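Student: Any chance you can model this:
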Amino acid sequence: MTVYLEDEQQFFEKHLGLLEKVEAVINQCLDQEEVPYEVEVSLTIVDKAEIQEINLEHRQIDRPTDVLSFPQIDPECIGKINWDNLDTSSCVNYDTEEIILGDIILCDEIAALQAEEYGHSLEREVCFLVAHSMLHLLGYDHMTEDDEKNMRQKQENVLQCLAILR
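Tutor: Just a heads-up that it's a prediction; the model follows:
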């Protein structure tokens, strides 16, 4: 697995050890969902102004958000990527032969505010948001109450496996 990091905020320099936790979360999501390929994920850390701009451009929502996910692979249905019949020509990095899952864009400022609001560590919040985004990259969504419950349970399973607790 490769994580391409663009850390415009020097976030991971300020929070030593957190990038390793994030990479563990990504790996745990891949293991939990039994992804049979080596993959790459792009992770970008931005400020509130930039994530608001991206949110407006791609979702027509003119406000900042905590995290955005841009999957490269379309699932057959919620949570179901058919790995056996995947047309890799549309999602492979030919240099590395890894499958490109997509992009995660995380706002460090909002993550910090939410961690304080929810009364848990910044590590927990960032890892929760990365797990959430990874599940989006793996085909999950939360448009219905059942889908949201399923996705939240999968996120919690990942964090519990890594002992990243509230």
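Student: Only C-alpha atoms from now on, for both contacts and neighbour counts.
Tutor: Will do.
Student: Show me the residue at the heart of this structure, geometrically.
Tutor: Centroid check for the chain by C-alpha atoms, centre = their mean gives residue 133 as the closest residue, at 2.7 Å.
Student: Could you pull up the residues touching that one?
Tutor: 67, 68, 69, 104 (C-alpha atoms under 8 Å, 6 or more residues apart in numbering).
Student: List the ones among the residues you listed that fall in strands.
Tutor: 67, 68, 69, 104 (DSSP state E).
Student: Hmm, the third one is touching residue 101, no?
Tutor: No - Residue 69 lies out of contact with residue 101 (C-alpha atoms under 8 Å); the separation is 10.1 Å.
Student: out of those two, which sits in the busier spot?
Tutor: residue 101 (23 against 19; other C-alpha atoms under 10 Å).
Student: list the helices and strands the helix or strand that one falls within packs on?
Tutor: Taking DSSP states H and E as the criterion, residue 101 maps to strand 98-107. If contacts are counted by 3 or more C-alpha pairs under 8 Å, 6 or more residues apart in numbering; DSSP states H and E, strand 98-107 sits against strand 39-46, helix 48-59, strand 67-71, strand 92-93, helix 122-137.
Student: so it versus helix 122-137, what angle?
Tutor: 130 degrees (axes from the mean of the first three to the mean of the last three C-alpha atoms, to 10 degrees).
Student: List the buried residues in the helix or strand just after strand 98-107.
Tutor: Next helix or strand after strand 98-107 toward the C-terminus (DSSP H and E): helix 108-118. Within helix 108-118, the residues that count as buried by 16 or more other C-alpha atoms under 10 Å are 108, 109, 110, 111, 112, 114, 115.
Student: try stretch 156-166
Tutor: 156, 157, 158, 159, 164.
Student: Can you give me the neighbour number for the spatially closest residue to residue 52 that is not a sequence neighbour?
Tutor: In space, and not counting its chain neighbours, residue 52 is closest to residue 64: 3.9 Å by C-alpha to C-alpha, 6 or more residues apart in numbering. If you count neighbours by other C-alpha under 10 Å, residue 64 ends up with 18.
Student: Alongside the first, I'd like the structure of this one:
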Amino acid sequence: MTLQIDLIDVTKELSDSDIELMESLLNYAAEKEHIEDGTELSVMIVSNDEIKKINKEYRGKNYATDVISFAMEELGDDELEIKGSNMPRILGDIIISIDKAQEQAKEYGHSFMRELGFLTIHGFLHLLGYDHIEEEDEKKMFSRQNDLLEGYGLER
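Tutor: Predicted coordinates for the structure are as follows:
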């Protein structure tokens, strides 16, 4: 199982091992979620300032957040589904604030790599349709996050 991952670190702060962790973790999660080989997604690492702008523009919230996902498979009003037999599945985009990842790692008392992994999986599950608005959905999503992180070996 191999995803096609376009990982862009706008901040240039991630190490090669950070990038390898994210790609390996996403491929592990994709295998466990039975995602088709060759499925595409992008991950962008940005600053707090940049994610704040994105959060304000697309969600109407004027603050920096840790991760935002834009799922391509969720159709908005007046959008048409585009399908083709030879087209790869495109999940969407995950945007992570490196500043928030660093802050939260310290706040929660675990490694930066654990927090980066958590945010990566959290964003990935949103691309797959998981959500945490309702309490029951939150339990399901957070349980799946923990299963994937522990299964991969990224425990607290």
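Student: Quick check: TM-score for this pair?
Tutor: Scored against TM-score structural alignment, normalised by the length of the second structure, the superposed chains reach a TM-score of 0.89; 149 aligned residues with a C-alpha RMSD of 1.8 Å.
Student: Who are the contact partners of residue 42 of the second structure?
Tutor: 5, 6, 7, 8, 92, 93, 94.
Student: Return the residue of the first structure aligned against the last one.
Tutor: Counting by TM-score structural alignment, residue 94 of the second structure corresponds to residue 104 in the first structure.
Student: In this structure that match contacts residue 72, no?
Tutor: No - Residue 104 of the first structure is beyond contact range of residue 72, at 11.1 Å (criterion: C-alpha under 8 Å).
Student: higher neighbour count, these two?
Tutor: Higher neighbour count among residue 104 of the first structure and residue 72: residue 104, with 23 against 18, using other C-alpha under 10 Å.
Student: Tell me how far that one lies from residue 110 of the first structure.
Tutor: 15 Å (C-alpha to C-alpha, to the nearest Å).
Student: you'd agree residue 158 of the first structure is in a helix?
Tutor: Yes - checked against DSSP: H, G, I helix; E, B strand; the rest coil, residue 158 of the first structure lies within a helix.
Student: and it, what pairs with it in the second structure?
Tutor: The criterion is TM-score structural alignment: under it, residue 158 of the first structure has residue 148 as its aligned partner in the second structure.
Student: Please tell me I have it right and its match contacts residue 31.
Tutor: No - Residue 148 of the second structure is beyond contact range of residue 31, at 10.4 Å (criterion: C-alpha under 8 Å).
Student: give me every residue that touches residue 159 of the first structure.
Tutor: Residue 159 of the first structure neighbours (C-alpha under 8 Å, 6+ apart): 25, 127, 128, 131, 165.
Student: Equivalent analysis for residue 102 of the first structure, please.
Tutor: Shown in contact with residue 102 of the first structure (C-alpha under 8 Å, 6+ apart): 40, 41, 42, 69, 70, 71, 72, 73, 137.
Student: repeat that with 6 Å
Tutor: 41, 70, 71, 72 (C-alpha atoms under 6 Å, 6 or more residues apart in numbering).
Student: With adjacent residues omitted, what lies nearest to residue 62 of the second structure?
Tutor: Distance criterion C-alpha to C-alpha, 6+ apart; nearest residue to residue 62 of the second structure, sequence neighbours excluded, is residue 56 at 4.7 Å.
Student: What distance do you get for residue 165 of the first structure to residue 39 of the first structure?
Tutor: Residue 165 of the first structure is 26 Å from residue 39 of the first structure, by C-alpha to C-alpha.
Student: re earlier: please pick the buried ones from the contacts of residue 42 of the second structure.
Tutor: If we count by 16+ other C-alpha under 10 Å, these have these buried: 5, 7, 92, 93, 94.
Student: quick one: what helix or strand has the first one in it?
Tutor: Counting by DSSP H and E, the element that carries residue 5 of the second structure is strand 4-9.
Student: Whichever helix or strand comes after that strand to strand 4-9, inter-axis angle?
Tutor: Next in sequence after strand 4-9 of the second structure, counting helices and strands by DSSP H and E, comes helix 16-32. Counting by the same axes, to 10 degrees, helix 16-32 of the second structure points 150 degrees away from the direction of strand 4-9.
Student: Report the mean deviation for helix 16-32 of the second structure after fitting onto the first structure.
Tutor: After superposition onto the first structure, helix 16-32 of the second structure sits on average 1.4 Å from its aligned residues (mean C-alpha distance after the TM-score superposition for the first structure).
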